[in-house]
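K.L.:
after the sequence you'll find the predicted model.
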Amino acid sequence: MSKQHHVIIGASAAGLAAVEAIRKVDKDCPITVVSKEPLPLYSRVGLTHFIAREVGYDGMRMRDDDYFDRMKVRGLMGVAALSVDPTARRIALSNGENVAYDNLLVTSGSHAVMPPIPGTNLQSIYTCITNVDAKRIDEAIAGANEVAVIGAGLIGIQVVDALIRRGCKTTVIEQMPHVMPAMADAVSAAMMEDELRKAGVTVRCGVRATELLGKDSHITGVKVEGGEVFPCQLLVMAAGVAPNVDFLNGTGVKMNRGLAVDACQRTSLDGIYAAGDVAETVDMFSGERVVNAIWPEALNQGRIAGLNMAGVATPYEGSMAMNVTSVLQTPVASIGAWNPQSGGRYQIREVRDDRRQTCRKLVFDGEQLVGAMLVGTFEDAGILHNMIRTRKTFTLKPDHLAPATVRWGTVLRAIHKAGRV
């Protein structure tokens, strides 16, 4: 009986997690990885660290160039998937090949969205999704007196932080009422905005960019609602992302905000799986279908998909939001259901210190911790994440968890005490 051929489109977190999960089950089955990006295999988490000059170009790598050989994988790097025939189970590639598959995993990631405003065709406008983007931004900084960033979500705010470290005069423009809208509430975001302004950053929230201005084909400024213009010679666009799924057009695969998958990461088409930024999964708390485009969930979903492709039935327990970053060395973390709608079944315990610019906000469903947002200090973020993800209380009540940092020693003593009762 011949071995099944597994094809993976995409060579980032989810794709490589799937390779490693398959190889734990089957050491010899044929695996082909197709990636439109050439080597090296790199981590997108490292892009802004490279721009900040905290790591070199090789510091973005997450695997060495011999990785595919060691894993017995055929790597087709710099090759794009053009189309998929789900009936014949074949993929047309940009190098002219038609590759047959038994199982196909789509981990093709996402691309930056360019808002539909005049001027996006000007030069010196960059996104920050790939290592090529990061290198271009790094090289362009020297020729820019002023830099603008459109979008203050996770990517945008990390770009701003990197630009500050490079000494750039920076403006950040966010159409939502405050920065980091998906990972911080208004009060905590105000703390971050205050830190940014102290560092010389111009922060404009609650306004849309309406036009990109230019001269001699190069960008010179960003015009926003109301007519205000912010000069820049370099613009980073971080206004959102969309999944890379054009090659699946015509297949009939079910897609909403992403490829709809079941608990085994299977799409609506037989033999086709999806993981990472392209996959629409179920939020483990709300039950709503979501695209949770974050690194930890990409790793988890890729592992689950790989195990199921290899014949080891393994359900995905659901997606959980988790964002961690820092703004001018002030750490910010949001985990799980950190921002529930008011009037529901959740209780919020919150401790803030405006003088120290710190916040500890925990969300409980009864006595079960379901969400956390931490600003300024999060030594126990790992403990809280464990409690939220595993949905265990470790016998610790809200009164134990809410006021201050929890240590593992406290958790272990509580477990030991509970065991003696």
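P.N.:
Looks like it arrived, so ask away. Residues are numbered from 1 along each chain as shown.
K.L.:
C-alpha from now on. contacts and neighbour counts both.
P.N.:
Noted.
K.L.:
so Ile173: helix, strand or coil?
P.N.:
Recorded secondary structure, Ile173: strand (DSSP: H, G, I helix; E, B strand; the rest coil).
K.L.:
that one and Ala152: what is the separation?
P.N.:
To Ala152, Ile173 is 7 Å away according to CA to CA, to the nearest Å.
K.L.:
likewise Pro30?
P.N.:
For Pro30, the distance to Ala152 equals 42 Å [CA to CA].
K.L.:
more crowded one of these two?
P.N.:
Per other CA atoms under 10 Å, whichever of Pro30 and Ala152 has more neighbours is Ala152, with 28 against 16.
K.L.:
you'd agree the more buried one is up against Ala238?
P.N.:
Yes - judged on CA atoms under 8 Å, Ala152 makes contact with Ala238 at a distance of 7.3 Å.
K.L.:
ok, Leu47 - contacts?
P.N.:
Counting by CA atoms under 8 Å, 6 or more residues apart in numbering, Leu47 touches Met60, Cys128, Ile129, Thr130, Asn131, Ala134.
K.L.:
after the host helix or strand of it, which helix or strand is next?
P.N.:
Leu47 is part of helix 47-51, with elements assigned from DSSP states H and E. Proceeding C-terminally, helix 47-51 gives way to helix 67-70 as the next helix or strand, assigned by DSSP H and E.
K.L.:
which residues sit against the helix or strand following that next one?
P.N.:
Later in the chain than helix 67-70, the nearest helix or strand by DSSP H and E is strand 73-77. Outside strand 73-77, the residues that touch it by CA under 8 Å, 6+ apart are Pro30, Ile31, Thr32, Val33, Val34, Ser35, Lys36, Glu37, Pro38, Leu39, Phe68.
K.L.:
buried residues of strand 73-77, list them for me.
P.N.:
By neighbour count with 16 or more other CA atoms under 10 Å, strand 73-77 contains the buried residues Val73, Gly75, Leu76, Met77.
K.L.:
and stretch 107-115, by the same measure?
P.N.:
For stretch 107-115, by 16+ other CA under 10 Å, it's Thr107, Ser108, Gly109, Ser110, His111, Ala112.
K.L.:
hold the first one in mind and look at this next one:
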Amino acid sequence: MSGTVVIAGGGQAGLQTAASLRQNGFSGRIVLAGDEPGLPYQRPPLSKVYLTGQAGTDGIRLRGEDFFTDNAVELLRGERIVAIDRERRTVETASGTGIEYDDLVLALGSRNRELPVPGADLDSVAGLRTVADADLLREALGSVRRVVVVGGGFIGLEFAAAATDAGLSVTVVEALPRVMSRVVTERTSEFFTGVHRSLGVRVVLGAGVRRIVGENGAATGVELDDGSVVPADLVVVGIGVRPNVELAEEAGLAVDDGIVVDGSLRTSDPNIFAIGDCARFPSPHAGRPVRLESVQNAVDQARHVAAGLTGDAGAYDAVPWFWTDQGKVKLQIAGLTDGHDRTVVRGDQSEGKFSVFCYRGDELLGAESIGRATEHMAVRRILTAGAPLSPEQAADVDFDLKGYSKQVV
């Protein structure tokens, strides 16, 4: 287990690949090249405890300096890989350094989608993706009064909750008829809309943005497609992300809204892998190729590639799961629920503690759990085991879901 593994991308997926290689006994050279100047860090806290000042830089780091020294991992900070020579098996960094590899892992992540309207480049229009973004927004929260969040997805709503908690006036503008509509059921969308409105957030649904209004180079409001203007001292854009695929595309690798990989997470080049946000992989849980943006997927795929490079890992088949913390409310999702045609609710929505089980016919696809962490874990075990759970069992509060999930594993 020797040779050289180069990892392009210093986020959660890239770092986990390096750590798992060493844990699995890999004795060769590991080079980890990341775009950002500091140590690798967690992204989820940026829109939560880091933004509100409850955690600092040390609190979100994935590993300290000693990890890289102790494990002989060469960390190239702020050193982006800009080219791949597949024939020679070399990569070139932005500074012009060439590095040979035996295997290359692309953990390139994703970047925020830009709002394609006039005024989007004004000062006080920002996104939230990096620690540098979060630093700017944290400073801004202390000097503004009115915030407009464009986009009612996880990041937008997490930021809205943090800004509201800071005492600011917050408006969320979502182009679709409900918040988080691409990832959760209608019932869960409605519940979270109610949560935010109860906190004082104004939630505007089914409204597109025509332009950002500004004076003296700074944003002063958001004009909606009906001509109305929502005043704003700060506009935060959270309308999704794009996978970083350009490096792979320029190297001639297959790309289709993500870097295309097979079941072992190999690209069209057998010596190059892709993992995390940038990878489109065949999922047995979706029945089709998918690209997932989650910490779980990044970490599990990193471990899988490391296992494959140091042995035989088979096909990647981890059950997807996700979470979001919005204020004091946590949503946990197990499985991929696209294409469900039936839902079953377990628990009491009025108490903010319930789960929505999603089915296609009688097949359980996944569940959304709010304040029901035990049920979330049970569903993950059931999906991992491929065990049946009928809609009637899910709806029956007397059915021992936890006990059943432990029996089937």
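P.N.:
Right, received. Where do you want to start? Here the structure is a predicted model, which means the values were calculated and not measured.
K.L.:
any idea how many residues pack against Ser35 of structure 1?
P.N.:
Residues lying near Ser35 of structure 1 (other CA under 10 Å) number 23.
K.L.:
wait, isn't Asp277 of structure 2 in contact with Arg291?
P.N.:
Yes - with contact defined as CA under 8 Å, Asp277 of structure 2 and Arg291 form a contacting pair (6.6 Å).
K.L.:
which one's more surrounded, the two?
P.N.:
In this view Asp277 of structure 2 and Arg291 are compared by other CA under 10 Å, and Asp277 has more residues nearby, 25 against 21.
K.L.:
residue in structure 1 paired with the more buried one?
P.N.:
For Asp277 of structure 2, the aligned residue in structure 1 is Asp277 (criterion: TM-score structural alignment).
K.L.:
part of a helix, is its match?
P.N.:
Yes - according to three-state DSSP, Asp277 of structure 1 belongs to a helix.
K.L.:
how about the contacts made by it?
P.N.:
The neighbours of Asp277 of structure 1, taking CA under 8 Å, 6+ apart as the test, are Thr107, Ser108, Gly109, Ser110, Pro243, Gly258, Val291, Asn292, Ala293, Ile294, Ala298.
K.L.:
would you list the residues you listed in JSON lines and tack on distance to Glu225 of structure 1 and secondary structure?
P.N.:
Shown next, in JSON lines, are those (distance: CA to CA, whole Å; DSSP: H, G, I helix; E, B strand; the rest coil):
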{"residue": "Thr107", "distance to Glu225 of structure 1": "37", "secondary structure": "coil"}
{"residue": "Ser108", "distance to Glu225 of structure 1": "35", "secondary structure": "coil"}
{"residue": "Gly109", "distance to Glu225 of structure 1": "32", "secondary structure": "coil"}
{"residue": "Ser110", "distance to Glu225 of structure 1": "28", "secondary structure": "strand"}
{"residue": "Pro243", "distance to Glu225 of structure 1": "29", "secondary structure": "strand"}
{"residue": "Gly258", "distance to Glu225 of structure 1": "31", "secondary structure": "coil"}
{"residue": "Val291", "distance to Glu225 of structure 1": "30", "secondary structure": "coil"}
{"residue": "Asn292", "distance to Glu225 of structure 1": "30", "secondary structure": "coil"}
{"residue": "Ala293", "distance to Glu225 of structure 1": "29", "secondary structure": "coil"}
{"residue": "Ile294", "distance to Glu225 of structure 1": "31", "secondary structure": "coil"}
{"residue": "Ala298", "distance to Glu225 of structure 1": "36", "secondary structure": "helix"}
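K.L.:
output these in CSV; the columns should cover distance to Gly227 of structure 1.
P.N.:
Converted to CSV, the contacts of Asp277 of structure 1 look like this (distance: CA to CA, whole Å):
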residue, distance to Gly227 of structure 1
Thr107, 41
Ser108, 39
Gly109, 36
Ser110, 32
Pro243, 33
Gly258, 36
Val291, 35
Asn292, 35
Ala293, 34
Ile294, 35
Ala298, 41
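K.L.:
against structure 1, what's the mean shift for the helix or strand hosting Glu190 of structure 2, could you check?
P.N.:
Assigned by DSSP H and E, Glu190 of structure 2 falls within helix 186-198. Helix 186-198 of structure 2 differs from its equivalent in structure 1 by a mean of 1.6 Å after superposition (mean CA distance after the TM-score superposition for structure 1).
K.L.:
after that helix comes which helix or strand?
P.N.:
Counting by DSSP H and E, the next helix or strand C-terminal to helix 186-198 of structure 2 is strand 202-205.
K.L.:
residues in structure 1 aligned with that next one?
P.N.:
Counting by TM-score structural alignment, strand 202-205 of structure 2 corresponds to residues 202-205.
K.L.:
can you give the distance from that stretch to the centre of its chain?
P.N.:
The chain centre lies 23 Å from the centre of stretch 202-205 of structure 1; the measure is CA atoms, centre = their mean, to the nearest Å.
K.L.:
same question, stretch 80-88 of structure 1
P.N.:
Centroid separation for stretch 80-88 of structure 1 versus its chain: 26 Å, with CA atoms, centre = their mean.
K.L.:
same check, this time on stretch 155-166 of structure 2
P.N.:
So, by CA atoms, centre = their mean, the centroid of stretch 155-166 of structure 2 is 17 Å from its chain's centroid.
K.L.:
kindly report the same for stretch 162-175 of structure 1.
P.N.:
Mean C-alpha position of stretch 162-175 of structure 1 versus that of the full chain (CA atoms, centre = their mean) differs by 20 Å.
K.L.:
ditto for stretch 136-154 of structure 2
P.N.:
Relative to the chain's own centre, stretch 136-154 of structure 2 is displaced by 20 Å; criterion: CA atoms, centre = their mean.
K.L.:
do the same with stretch 63-77 of structure 1
P.N.:
So, by CA atoms, centre = their mean, the centroid of stretch 63-77 of structure 1 is 24 Å from its chain's centroid.
K.L.:
likewise stretch 259-279 of structure 2?
P.N.:
18 Å.
K.L.:
start and end of that stretch, how far apart?
P.N.:
Start-to-end, stretch 259-279 of structure 2 (CA to CA) is 5 Å.
K.L.:
list the buried residues of it.
P.N.:
For stretch 259-279 of structure 2, a neighbour-count test (16+ other CA under 10 Å) marks 259-262, 264-268, 272-279 as buried.
K.L.:
quick one: the helices in the stretch 101-250 of structure 2?
P.N.:
Counting by DSSP state H, counting those that start in this stretch, one finds helices in the stretch 101-250 of structure 2 at the ranges 131-141, 154-165, 186-198, 246-250.
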